[in-house]
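> all I have is the shape, not the residue letters:
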């Protein structure tokens, strides 16, 4: 299978997995036109759509795609039923499409019903985990998102983080503001700056990389705890996660 990203809106990515026969899976099509253009140019035949949550920049193109391909199966959480989902899935469900078996992982936080789809090595994680960051808490709590991160952090090192937004540079600037002397963060920030200067994508990232540079996965890190304790007196990973999310909201 081949992994492709289609740019949408200002900074969204719509992911497409296609096989050598031209059949494909579309993930979080926030708008239809870029997808229809890619399908035509590459002569892809869509087999299914995967939806991670109900926000319009992830589901806005579904109904138009269904008009073009009326037999398309759309998998998504219950919160996407009115957005075009015709096959509701929940945590632990297995979805078989083409050569792949996707495990559905509930990851509340960004929205209450947010899910991810995982088929090694691909993790389609919507707005839960970003490279260097995590999604905003629109419906869930920091505890919800912390628990979701712990679940995703149990996946293998080679997992590819196929998130839905090009937020990496902003996330790394935030990380540098917290740990300006961290070697891994500085290394990755230089790489990200080089890629974005050429208007190239920073995604997908790997979970191995995220464990080094994503502060939201390093909430038990001694350097991070020491830095935070110059402003406050937090020790527990959950507290540090919440502190980071609040700081990022106003960064």
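Perfect, thanks for sending it. From a predicted model like this one, the values you see are computed outputs, not experimental measurements.
> okay, CA-based contacts and neighbour counts for the rest of this
Will do.
> buried residues of stretch 216-234, list them for me.
216, 217, 218, 219, 220, 224, 225, 228 (16 or more other C-alpha atoms under 10 Å).
> tell me the two of those that are most distant?
217 and 228 (15.0 Å; C-alpha to C-alpha).
> Serialize the buried residues of stretch 216-234 to a markdown table and add fields for secondary structure and distance to residue 152.
Compiled in a markdown table, these are given as follows (DSSP: H, G, I helix; E, B strand; the rest coil; distance: C-alpha to C-alpha, whole Å):
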| residue | secondary structure | distance to residue 152 |
| --- | --- | --- |
| 216 | helix | 12 |
| 217 | helix | 10 |
| 218 | coil | 13 |
| 219 | coil | 14 |
| 220 | coil | 16 |
| 224 | helix | 21 |
| 225 | helix | 22 |
| 228 | helix | 24 |
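> another one to put next to it:
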């Protein structure tokens, strides 16, 4: 099994998962050209979509023009008109030899889903390395519940998110939790990866639990930083998460 992130736009990744026979899954193809460029000897077995934003689905129609029989599996959202199957929380997806469980993870969008299987998590714009997605449609309570759901997966799960945001997220995470040694190691690792032209993804969920402030709102040092920035007491996990997300929305490195 070969996992490869294809760069698209300025900082998107289109994930491809290929087996030894050349069959491949394509995840969130916002553009078709990167997939075509990588398609020598590749036979797509299906397309997985996490949410409706154009930078995640914009290339699907062109891919279907070349491979018209491809199954397109996405969330229960009429804005994704090219889906051949719509799935929700707890559904199972079987394509070629791959098996995935569908997880509903609303927050970034109300219909956002993730796919978990084979030690992989395709999570779109819900969980990023050292960060999480903006709340365009969902509520802080929804996003926190979604992140809790993802954080409960096995620690060796590889996190395959939709954007190369690790270093920009790192700048914020370091302000929130500057004394976290695991975070400082992750930043050094990510800097070295980018300097050598490599993606910082996939990350591992165990590392995200140790370093990602949005998975750490219950950690005393993180909670204290949120309260200090807000300038007033904060009661409860949801309010702490909401304050942390607002802080990140206005953050400038």
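Here it is on my side, so go on. Here the structure is a predicted model, which is why all the values come from computation and not from measurement.
> tell me the counterpart of residue 225 of the first structure in the second structure.
Using TM-score structural alignment, the partner of residue 225 of the first structure in the second structure is residue 223.
> gap between that match and residue 243 of the second structure?
Residue 223 of the second structure sits 10 Å away from residue 243 of the second structure, going by C-alpha to C-alpha, to the nearest Å.
> which element, helix or strand, includes residue 118 of the first structure?
In this assignment (DSSP states H and E), residue 118 of the first structure forms part of strand 115-119.
> and the aligned partner of residue 47 of the first structure in the second structure, what is it in contact with?
Taking TM-score structural alignment, residue 47 of the first structure has residue 45 as its aligned residue in the second structure. Under the criterion of C-alpha atoms under 8 Å, 6 or more residues apart in numbering, the neighbours of residue 45 of the second structure are 23, 24, 25, 70, 71, 95, 96.
> mind checking which of these land in strands?
23, 24, 25, 95 (DSSP state E).
> how near is the residue most central in space within the first structure to residue 202 of the first structure?
Nearest to the geometric centre of the first structure sits residue 163, at 2.5 Å (C-alpha atoms, centre = their mean). In this view, residue 163 of the first structure and residue 202 of the first structure are 11 Å apart by C-alpha to C-alpha.
> next: residue 29 of the first structure.
Distance from residue 29 of the first structure to residue 202 of the first structure, counting by C-alpha to C-alpha: 19 Å.
> same check on residue 60 of the first structure?
Counting by C-alpha to C-alpha - residue 60 of the first structure and residue 202 of the first structure are separated by 24 Å.
> what is the burial count for residue 199 of the first structure?
9 (other C-alpha atoms under 10 Å).
> checking it next. Helix, strand or coil?
Assigned state for residue 199 of the first structure: coil (three-state reduction, DSSP: H, G, I helix; E, B strand; the rest coil).
> picking up where we left off before, doesn't the match of residue 47 of the first structure belong to a strand?
Yes: the assignment for residue 45 of the second structure is a strand, going by three-state DSSP.
> quick one, helices of the stretch 1-150 of the second structure?
33-37, 54-57, 60-66, 140-151 (DSSP state H, counting those that start in this stretch).
> residue 116 of the second structure is nearest to which of these?
Closest among the helices of the stretch 1-150 of the second structure, using C-alpha to C-alpha: helix 140-151, at 9.3 Å.
> the closest one to strand 113-117, inter-axis angle?
10 degrees (axes from the mean of the first three to the mean of the last three C-alpha atoms, to 10 degrees).
> related to what we said a few turns ago, okay, and the common contacts of residue 223 and residue 243 of the second structure?
Common contacts of residue 223 of the second structure and residue 243, defined by C-alpha under 8 Å, 6+ apart, are absent altogether.
> circling back: top of the ones in strands among the contacts of residue 45 of the second structure by neighbour count?
residue 24 leads those on contacts (other C-alpha under 10 Å) with 25 neighbours.
> mind listing what that one touches?
By C-alpha under 8 Å, 6+ apart, the contact list for residue 24 of the second structure reads 16, 17, 18, 42, 43, 44, 45, 46.
> can you check residue 98 of the second structure too?
117, 118 are the contacts of residue 98 of the second structure under C-alpha under 8 Å, 6+ apart.
> distance of the alignment partner in the first structure of it relative to residue 161 of the first structure?
Taking TM-score structural alignment, residue 98 of the second structure has residue 100 as its aligned residue in the first structure. Taking C-alpha to C-alpha as the measure, residue 100 of the first structure falls 17 Å from residue 161 of the first structure.
> just residue 83 of the first structure next, same as before
25 Å.
> between the two, which one's more packed in?
residue 161 (25 against 21).
> can you name the residues that contact that one?
122, 123, 124, 125, 129, 130, 131, 203, 204, 205, 206, 207.
> the equivalent of the first one over in the second structure: what's its closest spatial neighbour, skipping adjacent residues?
Which is residue 122 of the first structure. Using TM-score structural alignment as the criterion, residue 122 of the first structure maps onto residue 120 of the second structure. What sits nearest to residue 120 of the second structure in space, not counting adjacent residues and going by C-alpha to C-alpha, 6 or more residues apart in numbering, is residue 158, at 4.9 Å.
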